[in-house]
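**Student:** build the 3D model from these lines:
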Amino acid sequence: MKRYSICATLLTLILGTTLSVSAQNNTLPILDITPSARALAMGSHTVGLSKGMYIYTNPASFFYNSIGNFNVSYTGQLHSSLEGAGRLQYHALGAGYKTGRHAFLAGLRYMGGLEYNLDDGTTLSPGWFTTDLTYAAKIWHGLVTSVGASFIRSKYDTSAMTVGCNASLHYGDQIAWVGRSWDYTVGASVVGVGLPLNYGDDRPKVDIPIRTDIGGEIATDIATDHRLSMAMATQLYVFPTQTQSVSVSGGMEYSFRRLCFVRGGYTHGQNDYRVASAGIGVSYRSFSIDATYHKILIEGGIGALTISIGHSF
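**Tutor:** As a prediction, this is how the structure comes out:
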């Protein structure tokens, strides 16, 4: 397990996330990254009014989006280089199709690029890959539920494969309050319920971290052509046999004519885990592009640039 601990310590500086609480226990950091520049800019939660990457954020938002029945999204994340270990890269591709009250979503994720020279002269080059499938259904009015599965491959000096399941329940609607019309969504999601990883018969099995997000987002027009969105969520990370951590995140988005967007967010968790993020975006008809920079506010923590591109048709 020493090799996992070395790599996890490096990932703590790069990613933060649950690793700051239990670096030696999490060998699947790919599940901790939010593959949406918009969601990442607003606190890295998955329960807001998503505008793409529905399979990894809020599948219910796919039904709320009136543009087309198909969506394709790509997210790339480039981290600052880490001396002696290279540069971590992350790529995600998502697609979805909806018909009536049903939606079918699929996605691929890859994370890798680090190289760490060990004392015995060997090189550790960890990498992670997932294939993801999700089904979402509009049960009643704005109430949407989803279930999905992820087929996960994790590689250190040896490889392991497992299956993780996820589920979510969201409700979205529009209300009138203080003379304004408000769009909102509230919901909860659970990701990472699955079998432990087995890196070899001579090594202990490693549990998948389970992440639960609870929260929502509300948006209103504050003036002609000007719109404000606010999001708040809490995240609970649980390692089935070891430890857990809690974080709270929030963010805001200002948009002009729903074409140009400016965003900011902040996350605070246990063990002085803090992340600040800021982003911008442009949306024109069925196309959107968003960019976010986030910074891990721990000693030695570094930042990353995330770009998301989406198209609905």
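
**Student:** rest of the way, CA atoms for contacts and neighbours
**Tutor:** Noted.

**Student:** those strands in the stretch 201-313 of the chain, which residues are they?
**Tutor:** Along the stretch 201-313 of the chain, the segments classed as strands by DSSP state E, counting those that start in this stretch run 210-223, 226-238, 244-256, 260-269, 273-284, 287-296, 303-312.

**Student:** the longest strand in the chain is where?
**Tutor:** When the chain is parsed with DSSP state E, its longest strand is strand 159-177.

**Student:** and that one, what's buried?
**Tutor:** Neighbour-count burial for strand 159-177, with 16 or more other Cα atoms under 10 Å as criterion, is recorded at 160-172.

**Student:** quick one: those residues as CSV, columns for distance to residue 253 too.
**Tutor:** Shown next, in CSV, are the buried residues of strand 159-177 (distance: Cα to Cα, whole Å):
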residue, distance to residue 253
160, 40
161, 38
162, 37
163, 35
164, 32
165, 31
166, 27
167, 27
168, 24
169, 23
170, 20
171, 20
172, 18
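
**Student:** Proceed likewise with the subsequent sequence, for comparison:
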Amino acid sequence: MKRIFWTVTALLLSMSTVGLRAQTAYSSMEFMQYNPDAQSAGMGHTYLGGGRGMYLYGDPTSFGKASDRLYASYSMSVLPQSGEGHTFWNSLSAGYKFSPRWSIMAGFRTQTSPKVTVVDQTGMEVGAVRPNNFSLDLGATMAITEQWQGFVRGSYIHSYQGLNASGFGLSIGANYVSEAMLYSLPVDYSITAALTNFGWGMKYDVGKREVGLPAAMEVGGRMGVLVADDHEVSLAALMGCELRSSVSNRVFGGLGIEYEFMKYASLRAGYNYRANLNTFSIGLGGQYKFASVDLAYLMTKRSAFNQLRLGLNIAF
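**Tutor:** Here you go, the predicted model:
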């Protein structure tokens, strides 16, 4: 019976349409593409080129450009209940800036999913699996010039889908920031190019079946326009291409807009395109002195994938 359990579980890993509820369709690889930053999530997942908090998993160079020397961020996301329960994401990251040129960051993120019943070929239940994934991440930024910043992030990933697998990933990128005038309005803009999640694949216990990491080439940016005193509008965009040959539709991207009043309150909206899971998002945020809070709600055609996301951030 135990042999049947592990055999069927291995089959489930290779056939995402067999016996898995909607929430567990997020495989261990899609976990690496999850964006914990609630601010950019409310703007169509446009996480490159800007951000506030959760820098390690958004655009690390945003921390390199910020005036703060220390930050700590937490975010949580939850999907609607399905079957045995909810799917949760929890992320925590912190960073310290040694000098205007150097900073380091560390973080931890987890995904926990409801139990999935495993059946044999006759339809008999032979056990249950509670999938979960986590990663430990380290990152650093370096100022190359006043306008150019670079970043690197390394990740140790562990996945349990009834079988265990571990792997290592690496992300690198560079950011350019500048200012301009749009008619008589001051404009600041930022552009980031990145190569994300490339490295060693993950091998599950039985059969040592290797699953490649979701490596991608990405470029994104953000432009902020001070339209009046205490009123700023930001536009953001992201475009990328997955490098995995197993993915048929590799192109993804997002567009977002944010209105900010007096640096205290923000309203956001965005749209993100990704094969089979397009998302429309809305969000709001508030900031007072060294603390900020962000909320985002993500809506898809399949309500089982709608998400509520909360982000908390402190910076000094």
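
**Student:** any idea what the TM-score is?
**Tutor:** The TM-score (TM-score structural alignment, normalised by the length of structure 1) is 0.90; 301 aligned residues with a Cα RMSD of 2.1 Å.

**Student:** related to what we said a few turns ago, would JSON lines of the strands of the stretch 201-313 of structure 1 with distance to residue 133 of structure 1 be doable?
**Tutor:** Below are those laid out as JSON lines (distance: least, Cα to Cα, whole Å):
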{"stretch": "strand 210-223", "distance to residue 133 of structure 1": "18"}
{"stretch": "strand 226-238", "distance to residue 133 of structure 1": "22"}
{"stretch": "strand 244-256", "distance to residue 133 of structure 1": "27"}
{"stretch": "strand 260-269", "distance to residue 133 of structure 1": "28"}
{"stretch": "strand 273-284", "distance to residue 133 of structure 1": "27"}
{"stretch": "strand 287-296", "distance to residue 133 of structure 1": "23"}
{"stretch": "strand 303-312", "distance to residue 133 of structure 1": "18"}
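
**Student:** tabulate those (JSON lines), appending mean neighbour count and distance to residue 156 of structure 1.
**Tutor:** Putting the strands of the stretch 201-313 of structure 1 into JSON lines (neighbours: other Cα atoms under 10 Å; distance: least, Cα to Cα, whole Å) gives the following:
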{"stretch": "strand 210-223", "mean neighbour count": "19", "distance to residue 156 of structure 1": "21"}
{"stretch": "strand 226-238", "mean neighbour count": "21", "distance to residue 156 of structure 1": "23"}
{"stretch": "strand 244-256", "mean neighbour count": "20", "distance to residue 156 of structure 1": "24"}
{"stretch": "strand 260-269", "mean neighbour count": "21", "distance to residue 156 of structure 1": "28"}
{"stretch": "strand 273-284", "mean neighbour count": "20", "distance to residue 156 of structure 1": "26"}
{"stretch": "strand 287-296", "mean neighbour count": "21", "distance to residue 156 of structure 1": "24"}
{"stretch": "strand 303-312", "mean neighbour count": "21", "distance to residue 156 of structure 1": "23"}
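
**Student:** and of these, who's closest to residue 104 of structure 1?
**Tutor:** In terms of Cα to Cα, the element of the strands of the stretch 201-313 of structure 1 nearest to residue 104 of structure 1 is strand 303-312, at 14.4 Å.

**Student:** which residue is nearest the middle of structure 2?
**Tutor:** Nearest to the geometric centre of structure 2 sits residue 35, at 1.4 Å (Cα atoms, centre = their mean).
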